[in-house]
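Engineer: no FASTA, just this:
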């Protein structure tokens, strides 16, 4: 569900791409995938107005993934949680990559299954 934004300059597209890819920082440093995107969003949202929408999409996904992870973790006791955690793991790899590609093209891609806390 890509939404074209107003004409986006190269710097905004670049930082939006970094913002989406920063979700993957948790693969290198535990917890960085939660902190780094929020920090980038807060630092750049006033300087580059187009970043605010991308930051909200990323923050919504972080919150959604945490909720889905907790629910899946509880469902491990009835064995349903194992495949759900596997699917969630794949989605947390795939969604930021698609979001980054779309951001680099100047589009805003709202992650599917994301709970809209920030709009």
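Structural biologist: Yes, it's here. All figures in this text were calculated on a predicted structure; none of them were measured in a lab.
Engineer: from now on I want contacts and neighbour counts done on CA atoms only, so please keep to that.
Structural biologist: Fine.
Engineer: distance from the longest helix along the chain to the middle of the chain?
Structural biologist: Counting by DSSP state H, the longest helix found in the chain is helix 50-75. On the basis of CA atoms, centre = their mean, to the nearest Å, helix 50-75 sits 7 Å off its chain's mean C-alpha point.
Engineer: cool, stretch 44-53 as well?
Structural biologist: Relative to the chain's own centre, stretch 44-53 is displaced by 15 Å; criterion: CA atoms, centre = their mean.
Engineer: and what of stretch 15-35?
Structural biologist: Computed by CA atoms, centre = their mean, the chain-centroid distance of stretch 15-35 equals 9 Å.
Engineer: in it, what counts as buried?
Structural biologist: Neighbour-count burial for stretch 15-35 flags 15-25, 32-34 (criterion: 16 or more other CA atoms under 10 Å).
Engineer: what residues are up against the residue located most distally from the centre of the chain?
Structural biologist: In the chain, the residue that sits farthest from the middle, by CA atoms, centre = their mean, is residue 78; the gap is 28.8 Å. Not one residue lies near residue 78 by CA atoms under 8 Å, 6 or more residues apart in numbering.
Engineer: this is the other structure I want to compare:
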């Protein structure tokens, strides 16, 4: 694997970190997922930089696929709130998402491609 430029590495890392915007919305996490706060950042960076840098294209698709997957999982867990299992699932999902974003950003910053676990590969 060829070494990426510092700027390319930064943009690829920002693709992952920008998903944390879903946590910054004033609403609680499951509803911010529904409002797609976690998708806006990676989508914007990917659309702007995908043609400039190959790793941003690859890592941007990976980040978007994971955030779409997390949104789907959060919607399913939200439906399970009625039987009281949804709340712990949403808390666990939020923690899993946060940890995976940080791990992906660190790996990406160290010039290693990252593939999220439990990721639905919708964008190819």
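Structural biologist: Okay, I see it. All figures in this text were calculated on a predicted structure; none of them were measured in a lab.
Engineer: and the residue farthest from the centre of structure 1, what pairs with it in structure 2?
Structural biologist: Aligned counterpart of residue 78 of structure 1 in structure 2: residue 83 (TM-score structural alignment).
Engineer: just give the nearest non-adjacent residue to the residue nearest the centre of structure 1, would you?
Structural biologist: Residue closest to the average C-alpha location in structure 1 (CA atoms, centre = their mean): residue 58, at 3.2 Å. Closest residue to residue 58 of structure 1 apart from its sequence neighbours, by CA to CA, 6 or more residues apart in numbering: residue 20 at 6.6 Å.
Engineer: what do we get in structure 2 for that neighbour?
Structural biologist: When structure 2 is aligned by TM-score structural alignment, the residue opposite residue 20 of structure 1 is residue 16.
Engineer: check residue 118 of structure 1 too.
Structural biologist: Match for residue 118 of structure 1 (TM-score structural alignment): residue 123.
Engineer: one more: residue 6 of structure 1?
Structural biologist: Using TM-score structural alignment, the partner of residue 6 of structure 1 in structure 2 is residue 2.
Engineer: and its match, what helix or strand is that in?
Structural biologist: Under DSSP states H and E, no helix or strand contains residue 2 of structure 2.
Engineer: for it, give me its contacts.
Structural biologist: With CA under 8 Å, 6+ apart, residue 2 of structure 2 has no contacts at all.
Engineer: in structure 2, which spans are helices?
Structural biologist: Counting by DSSP H, the helices of structure 2 are 6-17, 21-24, 29-34, 37-49, 54-79, 86-109.
Engineer: now the aligned partner of residue 38 of structure 1 in structure 2: closest residue in space, sequence neighbours ignored.
Structural biologist: Taking TM-score structural alignment, residue 38 of structure 1 has residue 43 as its aligned residue in structure 2. Closest residue to residue 43 of structure 2 apart from its sequence neighbours, by CA to CA, 6+ apart: residue 64 at 6.6 Å.
Engineer: residues contacting the one you found?
Structural biologist: The contact partners of residue 64 of structure 2, taken as CA under 8 Å, 6+ apart, are 39, 42, 43, 123.
Engineer: I'd like these as a markdown table, with distance to residue 105 of structure 2 appended.
Structural biologist: A markdown table is the format used below for the contacts of residue 64 of structure 2 (distance: CA to CA, whole Å):
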| residue | distance to residue 105 of structure 2 |
| --- | --- |
| 39 | 16 |
| 42 | 12 |
| 43 | 16 |
| 123 | 19 |
